[in-house]
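[1] Got a predicted structure here, sequence first:
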Amino acid sequence: MIEVKILYEDAQLIVCVKPPGMPSQVERSSTMDLASWLKNYLALKQGDGARGKSPYIGVVHRLDRPVGGIMVYAKTPKAAAGLSRQFSEHRAEKDYLALLTGRLPEPSGTLVDHLEKDGRTNTSAVVAKGGKKAGLDYRELEEKDGLSLVEVRLHTGRHHQIRVQMAHAGAGIYGDMKYNGEGTRKRNEKEGIGSGNPELCLFSCRLTFKHPVSHQKMCFEVLPEQGRMTIDEWPSLSYYKKRK
């Protein structure tokens, strides 16, 4: 049974940490998704008194299946409408940690590109004309042995945006076999790691939004607890702990 960490819950919403590899919502596969897990979690909390009545879980944003990190789900239609509006209007702030095979041109900066999605291959690419505008800010936290850890804040929420823009800028995400397969393989060869499916080193570490009913500002932060982006591997992440 997959365990999901609950960070906050009230009558309107629930904030949790999606495990890497778990879908954000129902897919065609038989894999347990987070929305269904939360429905089961709420049903167990309600007990026999609510038997036959499925709890409401509204999906208001998504993370790619390989990506772990903070997500918020609505527990009422009213909350779903309010939260969805914040995400669609880019008023919710989403921050990520990404481990790159290489370094970006500058220690910090803004990347702006136009992305076009190919539905047949489920990929996106930077295009010179057309597409949808995609923007993000980044800041390098630490670099060692050819890898760099960066913090990313999205301006937009395009398909595979961080993965595509980082690779296009010259330093793709470790473990991203769609957009940085060569960089990942070279890194594995250097470390003597065999073939397989490496973890995608992208993690949603901070989420900020306004409560859909009280309108209070809410901010949640969490760090990866396993894999290659833990605080034990990257001491620069200690500033998250100091902010608590």
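    Alright, I've got the coordinates.

[2] Please make it C-alpha for all contacts and neighbour counts, starting now.
    Noted.

[3] So Ile6, which state does it fall into?
    Following DSSP: H, G, I helix; E, B strand; the rest coil, the label given to Ile6 is strand.

[4] got it, and Glu140?
    Secondary structure state of Glu140, per three-state DSSP, is strand.

[5] Confirm for me that it is in contact with Glu151.
    Yes. Taking contacts as C-alpha atoms under 8 Å, Glu140 lies within contact range of Glu151: 6.4 Å.

[6] Quick check: the gap between the residue most central in space within the chain and Ala50.
    Taking C-alpha atoms, centre = their mean, the centroid of the chain lies closest to Ser204, which sits 3.8 Å from it. Using C-alpha to C-alpha, to the nearest Å, we find Ser204 at a distance of 33 Å from Ala50.

[7] again, but for Glu93
    35 Å.

[8] Have a look at these two and say which one is more surrounded.
    More crowded of Glu93 and Ala50, by other C-alpha atoms under 10 Å: Glu93, with 16 against 12.

[9] surely that one meets Arg153?
    Yes. If you go by C-alpha under 8 Å, Glu93 and Arg153 touch, sitting 7.3 Å apart.

[10] Tell me where this structure has strands.
    Assigned by DSSP state E, the strands in the chain fall at 5-9, 13-18, 58-59, 68-74, 93-101, 108-118, 123-126, 132-144, 147-154, 202-210, 217-221.

[11] Gly183 is nearest to which of those strands?
    Closest of the strands of the chain to Gly183 is strand 93-101, at 6.1 Å (criterion: C-alpha to C-alpha).

[12] Was I right to think Ser36 contacts Gln25?
    Yes. If you go by C-alpha under 8 Å, Ser36 and Gln25 touch, sitting 7.2 Å apart.

[13] Find the nearest non-adjacent residue to Val213, please.
    Spatially, and ignoring its direct neighbours in sequence, Val213 is nearest to Ala79 (7.0 Å; C-alpha to C-alpha, 6 or more residues apart in numbering).

[14] wait, what's in contact with the one you found?
    12-13, 212-213 (C-alpha atoms under 8 Å, 6 or more residues apart in numbering).

[15] Report the buried members of these.
    12-13, 212 (16 or more other C-alpha atoms under 10 Å).

[16] Redo the residues you listed as a markdown table? Include distance to Met71.
    Below are those laid out as a markdown table (distance: C-alpha to C-alpha, whole Å):
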| residue | distance to Met71 |
| --- | --- |
| Gln12 | 14 |
| Leu13 | 11 |
| Pro212 | 15 |
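
[17] also this one, for the comparison:
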Amino acid sequence: MNIPILFEDNHLLLVEKPINVPVQEDRSGDPDLLTILKDDLKVRYQKPGNVYLGLVHRLDRPVGGVMVFAKTSKAASRLSDLLRKNVIERNYITVVYGTPKKKRGQLVHYLLKDSRKNKVSVVSPNHPEGKKAVLDFEVLESKKGFSLLSVNLHTGRPHQIRVQLSSMGNPIYGDQKYGERFSKVGQQLALWAHKIQFEHPVKKEPIKVESIPPSKNPWNLWEKVKIRKPEKGTEVSHETVDERQLIFK
């Protein structure tokens, strides 16, 4: 499996997670990202025995985009501490049904996970097992009954973005778990880990890595198509130019 490497040094490995690949081994038995990357490191660096690779955070199986792994235990410990202090900036882009009532805002909910059903629900702030979840969102553009949102996480609860946006009345495109009234079976969840930014845990240098979702529906609603003017005597040709970064920044 070809996993794009976005940044790598002696301490960190940042990659673009493919959609529908589990982050770590699960009951499905399908190839998981952590094992794939460990095997790759072992081959590329000709390392005998086990290879250390620390899992710092997670993405849901259907979500693609930027993920950071730690190649040393020191980096793993410090990155985990940065996550707890909420100083790692994690930005997502997503396509939702409808148009949110506000152009931008902050969502605060208390979430409860049912591990047996692998589903999260919104509960009262007074619930003894509810976990506070906070995110900021901004509507970048709306068209054809959908909206493109930028989302910044303040907490990292399971299924957080999916549950909170659904509770706002704008479930994510393709989400059969939290938007079953809107999504159809077989649609791909339109949620992408677009950007991550933090201070290098060892070198103390700024790290900023971005990833763009694939040129497929519904992401291609926000692509721009340019018509290249043909030379005299040639047929008209159409060239699709990927300018999505202009919108997603």
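    Structure's in. What do you need? Nothing here was measured: the structure is a model prediction, and the numbers come from that model.

[18] picking that back up, just flag the most distant two among the contacts of Ala79 of structure 1.
    So for those, where distance means C-alpha to C-alpha, the most widely separated pair is Leu13 and Val213, at 9.9 Å.

[19] Grab the nearest non-local neighbour of Gly170 of structure 1.
    Nearest to Gly170 of structure 1 is Leu104, by C-alpha to C-alpha, 6+ apart, at 6.3 Å.

[20] What lines up with the one you found in structure 2?
    Using TM-score structural alignment, the equivalent of Leu104 of structure 1 in structure 2 is Pro100.

[21] Can you report how many residues lie near its match?
    The burial count for Pro100 of structure 2: 20, using other C-alpha under 10 Å.

[22] Asn170 is in contact with that one, correct?
    Yes. Pro100 of structure 2 lies in contact with Asn170 (C-alpha under 8 Å); the separation is 6.6 Å.

[23] that older thread, just the strands of structure 1: most buried one?
    Across the strands of structure 1, the average number of neighbours (mean count of other C-alpha atoms under 10 Å) peaks for strand 68-74, which reaches a mean of 25.

[24] Give the aligned range of that one in structure 2.
    Strand 68-74 of structure 1 maps onto residues 64-70 of structure 2, going by TM-score structural alignment.

[25] That stretch vs structure 1, average offset?
    Following the fit onto structure 1, the mean deviation recorded for stretch 64-70 of structure 2 is 0.4 Å by mean C-alpha distance after the TM-score superposition for structure 1.

[26] Report how far apart the opening and closing residues of stretch 209-223 of structure 2 are.
    OK, stretch 209-223 of structure 2 end separation, C-alpha to C-alpha: 21 Å.

[27] ok, now which ones touch Lys78 of structure 1?
    Pro212.

[28] mind checking how far it is from Val60 of structure 1?
    For Lys78 of structure 1, the distance to Val60 of structure 1 (C-alpha to C-alpha) stands at 12 Å.

[29] Overlap in contacts, these two.
    With C-alpha under 8 Å, 6+ apart, Lys78 of structure 1 and Val60 have no common neighbours.

[30] circling back: quickly note the distance from the aligned residue in structure 2 for the residue nearest to the centre of structure 1 to Tyr52 of structure 2.
    Matched to structure 2 by TM-score structural alignment, Ser204 of structure 1 sits across from Ala193. To Tyr52 of structure 2, Ala193 of structure 2 is 24 Å away according to C-alpha to C-alpha.

[31] now swap in Ile161 of structure 2 and tell me
    Using C-alpha to C-alpha, one gets 30 Å for the distance from Ile161 of structure 2 to Tyr52 of structure 2.

[32] In contact with Asp136 of structure 2, which residues?
    Per C-alpha under 8 Å, 6+ apart, neighbours of Asp136 of structure 2: 104-107, 151-154.

[33] residues in contact with the residue nearest to it when sequence neighbours are not counted?
    Of all residues not flanking Asp136 of structure 2 in the chain, Gln106 sits nearest, at 4.3 Å (C-alpha to C-alpha, 6+ apart). Neighbouring residues of Gln106 of structure 2 by C-alpha under 8 Å, 6+ apart: 134-137.

[34] Can I get those residues in a markdown table including distance to Leu165 of structure 2?
    Formatted as a markdown table, the contacts of Gln106 of structure 2 follow (distance: C-alpha to C-alpha, whole Å):
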| residue | distance to Leu165 of structure 2 |
| --- | --- |
| Val134 | 11 |
| Leu135 | 10 |
| Asp136 | 11 |
| Phe137 | 9 |
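
[35] right, and the pair among those with maximum separation?
    Taking C-alpha to C-alpha, no two of the contacts of Gln106 of structure 2 sit farther apart than Val134 and Phe137, at 10.2 Å.

[36] any common contacting residues for those two?
    By C-alpha under 8 Å, 6+ apart, Val134 of structure 2 and Phe137 have these common neighbours: 106-107.

[37] burial measure for Asp33 of structure 1, as a count.
    20.

[38] Quick check: it touching Gly21?
    No. Using C-alpha under 8 Å, Asp33 of structure 1 makes no contact with Gly21, being 9.3 Å away.

[39] Grab the nearest non-local neighbour of Leu55 of structure 2.
    Per C-alpha to C-alpha, 6+ apart, closest to Leu55 of structure 2 is Phe69, 5.5 Å.

[40] Check the gap between Val202 of structure 2 and Lys71 of structure 2 for me.
    Where Lys71 of structure 2 is concerned, Val202 of structure 2 sits at a distance of 12 Å (C-alpha to C-alpha).

[41] Leu111 of structure 2 too?
    Distance of Leu111 of structure 2 to Lys71 of structure 2, computed by C-alpha to C-alpha: 32 Å.

[42] Same check on Ala133 of structure 2?
    29 Å.

[43] One more: Val51 of structure 2?
    9 Å.

[44] of those two, who's got more company?
    Lys71 (21 against 16).

[45] residues near Lys102 of structure 2, how many?
    Count around Lys102 of structure 2 with other C-alpha under 10 Å applied: 10.

[46] Other residues contacting stretch 220-234 of structure 1?
    7, 69-70, 97, 99, 142, 149, 199, 201, 203, 205-208, 237-238, 240.

[47] run the last query once more with 6 Å
    205-207, 237 (C-alpha atoms under 6 Å, 6 or more residues apart in numbering).

[48] repeat for stretch 54-68 of structure 2
    With C-alpha under 6 Å, 6+ apart as the criterion, stretch 54-68 of structure 2 contacts 13-22, 69-70, 76, 191-194, 211.
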